[in-house]
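Undergrad: Provided below for reference: sequence and predicted model.
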Amino acid sequence: MAFRPAFFFSSEGWPQGRFDFEKGGSSSGFGSKYSFEGTENGSGDTDGHDKFPKGPIAAFVLVLGVCALVVYFAIDRVESHDEPVWTSSGQFDFRLFPKGYMQRSEYYSLHPDFVKKWNAVCADNLQCESDNLFQVEIPIFDQVIDGEQLKLFTFSDGYWRRIPLSDDYGQPGKVSSYVEIPRVDNLIVVESPVNGQSLGFYGLLPKVYEDSLMKHLSTHVVGEVMIELSESSGQLVIRSNLDQDGAKVGNQELLQLTGSESDFRRLLSDAVIGESYLTEISRVVKSQHWGGILLDLEAFPSDLEPPLVTFLADLGQRNEMLAKQIIVVLSMETRQRLETEWLELIESSDEVWLRYPPPALGPLELLDRTLLSLAKEGSDLSKVRLMANLAAQPEHSTITAASRLLEEIASISIQHGGDEILTSQKVTLHLTENDSEVYWDEDAYSVALSHKANTYFVNNRFTVDFIMDFISFWDLRGLAIEAVDSSEISEPMMTRILAWQEDVVDSPEKPFGPYLKPCWIVNGGTFSSACWTSGSANNPVIWTTPDKPGVYAIKLLVSDGETFVTDERWLRVQESDINGLNPTSVGSTPTTTPTSVPTPEATPTPTPEANATATPEPTPEASATATPDATPEPTPTSTPSPTATPPSGPPGPAPN
């Protein structure tokens, strides 16, 4: 990402024993204490005003006061036990609460006397272990408007864990769930402000799609805020790729927190320095109206990951940051290392951007197992966003454009067993690199290209389909697009992403299989295998030359199902019974440079797929659309002019 210098902050000669940015600078404590009053109906609505804490607040641990209001839930006992007795506190002491949520119910906890009785009865009774599932109904505040965004949490072992709500419960003013008593001994209902899935973007927006993207964009990383330390001073350097003359900064525009490893080690190990930077970062973000901070954990050594999580949690609790976004980027490997800090990371962040795994690892299956495990542990997956780099993913090359990869494959080789090509002769045509292949990788859910003993995975509209379908299936926050160079995103990919955002796509599509095989077109003679037909072996092919001499054009098309690239050769065919002539050699015939022909829609409508794991082969529709135009008429001599005869079958690289 190219940044333009924007702002610079520095302070020299700091007082002894203090690390601050400016005299009289504001600071805020970590955590707060809130209280609210409820009406007699228990709704929490007093005088028509919201009295409950809003935004990211801290979670309750203690119930203050000796007397507490005893609230009996409507309990549908699954097994025969005394009904649990729940208490609702009127004043709370808060701890870290899932960031970005609003409280939508009282905080309920099991009465201590009930817990004691339960433990006494069940001390020597193994039956209690399977006898403890209860249905609970939790009253919610009257201010709740969108019930779809309500979530149920419990505080356990130092973390907030999400409990699934019952889908078939329709009582107004309440939500319901099944909980294990007394393992679940406290409950609270919260509301997420997020409505539906959205897009995040890291890098430069493609100009042609800027307006369309902005309708669905919730987060755009447009610059960086860099930490720089010296022996006696510290500074923040802000760079942005926004046009400073007409820059508009708002809730969508975020800064990435960066800095050297040595500076971060010093910051994280010195409480005074850390406190000063927490204060200054939050002050700058608020005063300049940035939307928040993003931190990429992959930019730091693994031993710094846990303290960085704590640093972000402290930053998110600053008063200036309560309405700002805190976003963390991490890979699957980092998530596994942060197993013990994961719930804290989810709680203290507005979003976690989980990098889409490399195609060779079987990304969707790996993600599926991981998310299932996290959901069982009570993680709030609605805060997770998949971050995908939509460029090609080579193993041994810097090539990131699918068209360039295809151009390397699209090279014609001709074998005919002599110095000249004769009429009615069998000629073998194949790719110059005969082991090159384009195919659909079922584990990677991606088009793969094998070339010169290397494998390349191409992210195109078909991979995007399965990623978006996976996001919808797991009800994640959405897709984050990582594109330092906006040209890495093809038009069909972006069109497909926007189609998913606008709910006009029901299921993912795979590329039409025969499109992935080389297609040979000639304006005379016959081929041993028809172009773009199921079951055809298109490399190599046998070309039976025509029975009339002349100059004939042979065209090769190679495709990843979305982009079509061509190579072309002109061949002179001689009369088979003429001797003593010196025909034009194959090697000296004119050739053309391979050209890429991107197409928005290169695939017939396939059989719909139920979800991201179901992958039946699509059935192409018959079409009269002509395949790519045959080569132009050559005019080398008085030989007969060739006539284009495109193959029959499914449409070529043109919109369906």
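TA: Cool, the structure landed.

Undergrad: contacts, neighbours, all on C-alpha from now
TA: Fine.

Undergrad: distance check, residue 386 against residue 444.
TA: Residue 386 sits 16 Å away from residue 444, going by C-alpha to C-alpha, to the nearest Å.

Undergrad: which of the two has more neighbours?
TA: residue 386 (24 against 19; other C-alpha atoms under 10 Å).

Undergrad: the more buried one and residue 196, how far apart?
TA: With C-alpha to C-alpha as the criterion, residue 386 and residue 196 are 15 Å apart.

Undergrad: which residues touch residue 419?
TA: By C-alpha atoms under 8 Å, 6 or more residues apart in numbering, the residues touching residue 419 are residue 585.

Undergrad: try 10 Å this time
TA: Each residue near residue 419 by C-alpha atoms under 10 Å, 6 or more residues apart in numbering is listed here: 582-586.

Undergrad: what secondary structure does it sit in?
TA: Following DSSP: H, G, I helix; E, B strand; the rest coil, we place residue 419 in the coil state.

Undergrad: among the contacts of residue 419, which two are most distant?
TA: Maximum pairwise distance in those, criterion C-alpha to C-alpha, is 11.8 Å, between 582 and 586.

Undergrad: which neighbours do these two have in common?
TA: Common neighbours of residue 582 and residue 586 (C-alpha under 10 Å, 6+ apart) are 419-420.

Undergrad: second structure follows, compare the two:
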Amino acid sequence: MRDRDPRPIRPNAIRYDDDAELDDLEDRDGGSLPPRPPGRPPTGGGGFQPGRNELRVIGVIVGLAVVIGALLLSPASALLRGGTPTTATGIVTKARTTMPALPQGVEALSALYDIQGDRSLPGPVALTVQLKQATKDASNLAFYTYANNEWRRLATVSPSDDGRGAKGQLDAIPENIAVFRRAALAYQLGAIVGSGETLDPASGTPGIVSVLGGEPTSGDDGVQLSERLPTDLQGRYLGVSSSTSSGAAAINRILADPAATKRHGDAILGAASTTRAAGVHIDYQGLEPSRRAAFTAFVQQLADRLKTEQRGLVVTVPTTPGGEPSAYDWTAIENAATAVWMRAPADPAAYYDQLEAALRVRRDNGINLKKVSLVIDRRSRERAGDLIRAVSLRDALTVASAIGTRLEQGIAPGDAVTLSGLNIDQDTGNSGMRWDDRSRAVTFAYAGRGGARTIWIENRYSVAFRLDLLKRYGLGGVVIDAAAKDDALPDLWNTVAAFVEDGTVKLEQPYGPYLQPSWRAAEGQVEAAARSGAAVWRAPSRSGVYDITLIVSDGVVFVGQQLSLRVAAATATPTPSGTSTRTPTAGGATSSATATASATPTRAPGATATATPAR
């Protein structure tokens, strides 16, 4: 067992989910897994599915889920383990006849059920709670539990069983549970998806959903719509973006000509009407400061024309220093638009410095920040030189779990083989997985193609700090970018939903030992070097092919890659020696050899150095 991370915890006690069945993994596979945080029961949770070269340890190796229909119609009667129906193990539920005073602004849709019996079932746990009255309205529904004289929100839920119940997933079974609906939200929630994408059902019911499906065009001053854009947006906003270099060049040229600007506005209105959009979302990045007056007039005119059609207008503004020239007149945009969405800096290392400085300036200038929502992207970020690009959580952890060996020859029984986490091995100049106080995120730096690279991982821990910033500066809401259903991205929805409903946000760091790499071997002994990202594997005493797995985590999800190594005893290879006689050849020369063999031991090569999925 490794010692706990000595770094201070900021600012609250550590809390962790999705660490299901670590003990079982260690027992069955002989690996060295990090210790579980003291005082927490075994739990589990959601996350992405494994790709070709990565393994999600939770749910793939373990594959254990518990579903309890304990509170719907026949309490504790339907227990599913790993998808197979079994009998519930002593779980009994009972509805209370009275309920403690409810939090302000919530309505109880169910009784408060006490849950008795063995509640230490391995997670994740899917609970279905019977409702007092059937409903199919999923807005603002959540599980709550009552403990220590206060209500605590557990998770977002959705109607089930034709509206007679509400179903949700928890990390562990609570002592009691009820379903509440919050009547009024503390913060607004918006979402951004791409054309052809489906909004993640776990997002709840965002007030505004933007479908990015249009881009300014230079040729006709119009809007190029994506072929994947639905013909009927069904109450969502049509998003028009200049995120590409060609789109930015087009809108800067359009805004330089009033006639072109008018034609562009006409095209947007036509597209909104054709797609039956509820409104328009303008996300024009890269505007030149000289276009300030033209862009302001464009927004004001577009807002007025949309209003006559009973459509809204959302305008995205970037984070720009308050003292520098900018194309975005905050006061005018705020007055014209239905809502203002603020994009944070793309560089995680500068995120808080730049964003807080910009918000202070706007607040001091009298901007009503209640009308501003902060855009939070679910994707992680990778820096390579001056380039910063978005990457998925799956891709980030796949990079971190790359595995190799420092082999110069084959492996014989009993050999000591040095294993390396190629991108987290600190002995080779990488930083290893760590929490970064400046970016408030898990990060690691490594030597990639073309030079040094750094990845910052977005997960529920980093998002909590972003929500806290939003709260401290008095912004009115949060917008989740990349909000489509995508198993390669982190599950942030419970964290976001709790904040939107009542402003609750817990600032926590991942449990330190979970950020340290863990090694597992099918056979043989693994001696992990403390915190270095390297290990030594002592090969078994017999020949064969053996699997080694490197497991890494961002503190929420565990992912690994597997390497197969061949162990073979030394073999004898003939070494030519003796006398030669010449025989005729096609060219007239003679050449032949008679040899006597002397044994020279050689080793079979170690097996593949490419990662393969574990089974």
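TA: Looks like it came in fine. From a predicted model like this one, the values you see are computed outputs, not experimental measurements.

Undergrad: setting aside sequence neighbours, what's the nearest residue to the equivalent of residue 554 of the second structure over in the first structure?
TA: For residue 554 of the second structure, the aligned residue in the first structure is residue 560 (criterion: TM-score structural alignment). Excluding the flanking residues, the one nearest residue 560 of the first structure by C-alpha to C-alpha, 6 or more residues apart in numbering is residue 516, at 5.6 Å.

Undergrad: distance-wise, check that neighbour relative to residue 539 of the first structure.
TA: Note on residue 516 of the first structure: its distance to residue 539 of the first structure, by C-alpha to C-alpha, is 11 Å.

Undergrad: the more surrounded of those two?
TA: residue 516 (24 against 19).

Undergrad: ok, that one - contacts?
TA: Per C-alpha under 10 Å, 6+ apart, neighbours of residue 516 of the first structure: 437-440, 447-449, 532, 538, 557-562, 564.

Undergrad: residue 281 of the second structure too?
TA: In this structure, residue 281 of the second structure makes contact with 192, 208-212, 214, 236-241, 312-316, 337-341, judged by C-alpha under 10 Å, 6+ apart.

Undergrad: can you report how many residues neighbour residue 448 of the second structure?
TA: 13.

Undergrad: try residue 69 of the first structure
TA: Neighbours of residue 69 of the first structure (other C-alpha under 10 Å): 10.

Undergrad: mind checking the SS state of residue 446 of the second structure?
TA: Once three-state DSSP is applied, residue 446 of the second structure turns out strand.

Undergrad: that one matches what in the first structure?
TA: Using TM-score structural alignment, residue 446 of the second structure sits opposite residue 451 in the first structure.

Undergrad: the closest residue in space to its match that isn't next to it in sequence and residue 92 of the first structure, how far apart?
TA: Distance criterion C-alpha to C-alpha, 6+ apart; nearest residue to residue 451 of the first structure, sequence neighbours excluded, is residue 436 at 4.6 Å. Using C-alpha to C-alpha, residue 436 of the first structure is found at 67 Å from residue 92 of the first structure.

Undergrad: pretty sure residue 267 of the first structure contacts residue 235?
TA: No - Residue 267 of the first structure is beyond contact range of residue 235, at 12.0 Å (criterion: C-alpha atoms under 10 Å).

Undergrad: any common contacting residues for the two?
TA: 227-229, 277.

Undergrad: show me the residues you listed that map onto helices.
TA: Of these, the ones assigned to helices by DSSP state H are residue 277.

Undergrad: need the three-state assignment for the nearest residue to residue 384 of the second structure once chain neighbours are set aside.
TA: Closest residue in space to residue 384 of the second structure, ignoring its immediate chain neighbours: residue 453 at 4.8 Å, by C-alpha to C-alpha, 6+ apart. Secondary structure, three-state DSSP: residue 453 of the second structure is strand.

Undergrad: tell me the spacing between residue 204 of the first structure and residue 288 of the first structure.
TA: 21 Å.

Undergrad: please identify which helix or strand holds the residue nearest the centre of the first structure.
TA: Nearest to the mean C-alpha position of the first structure, counting by C-alpha atoms, centre = their mean, stands residue 386 at 2.5 Å. Assigned by DSSP states H and E, residue 386 of the first structure falls within strand 384-389.

Undergrad: mean deviation of that strand from the second structure?
TA: Mean deviation of strand 384-389 of the first structure relative to the second structure after superposition (mean C-alpha distance after the TM-score superposition for the first structure): 2.2 Å.

Undergrad: which elements pack onto that strand?
TA: If you count contacts as 3 or more C-alpha pairs under 10 Å, 6 or more residues apart in numbering; DSSP states H and E, strand 384-389 of the first structure packs onto strand 198-203, strand 325-330, strand 351-355, helix 461-474, strand 478-483.

Undergrad: quick one: it aligns where in the second structure?
TA: Here strand 384-389 of the first structure aligns to the second structure at residues 372-377, judged by TM-score structural alignment.

Undergrad: re earlier: burial count for the residue nearest to residue 451 of the first structure?
TA: 19.

Undergrad: that one contacts residue 409, doesn't it?
TA: Yes - the pair residue 436 of the first structure / residue 409 is scored as a contact, 6.5 Å apart, by C-alpha under 10 Å.

Undergrad: now the helices: where do they sit in the first structure?
TA: 112-122, 210-214, 261-269, 271-287, 305-316, 332-337, 342-348, 363-376, 402-409, 461-474, 491-501.

Undergrad: now do the buried residues in the first one.
TA: Read that as helix 112-122 of the first structure. 114-115, 118 (16 or more other C-alpha atoms under 10 Å).

Undergrad: can you check which part of the second structure it sits on?
TA: By TM-score structural alignment, helix 112-122 of the first structure lines up with nothing in the second structure.

Undergrad: so what does that helix touch, helix or strand wise?
TA: strand 86-88.

Undergrad: elements contacting the strand it packs on?
TA: Against strand 86-88 of the first structure (3+ C-alpha pairs under 10 Å, 6+ apart) you get strand 69-71, strand 108-110, helix 112-122, strand 186-191.

Undergrad: figure out which of those is closest to residue 8 of the first structure.
TA: Of all those, strand 186-191 comes closest under C-alpha to C-alpha, at 38.2 Å.
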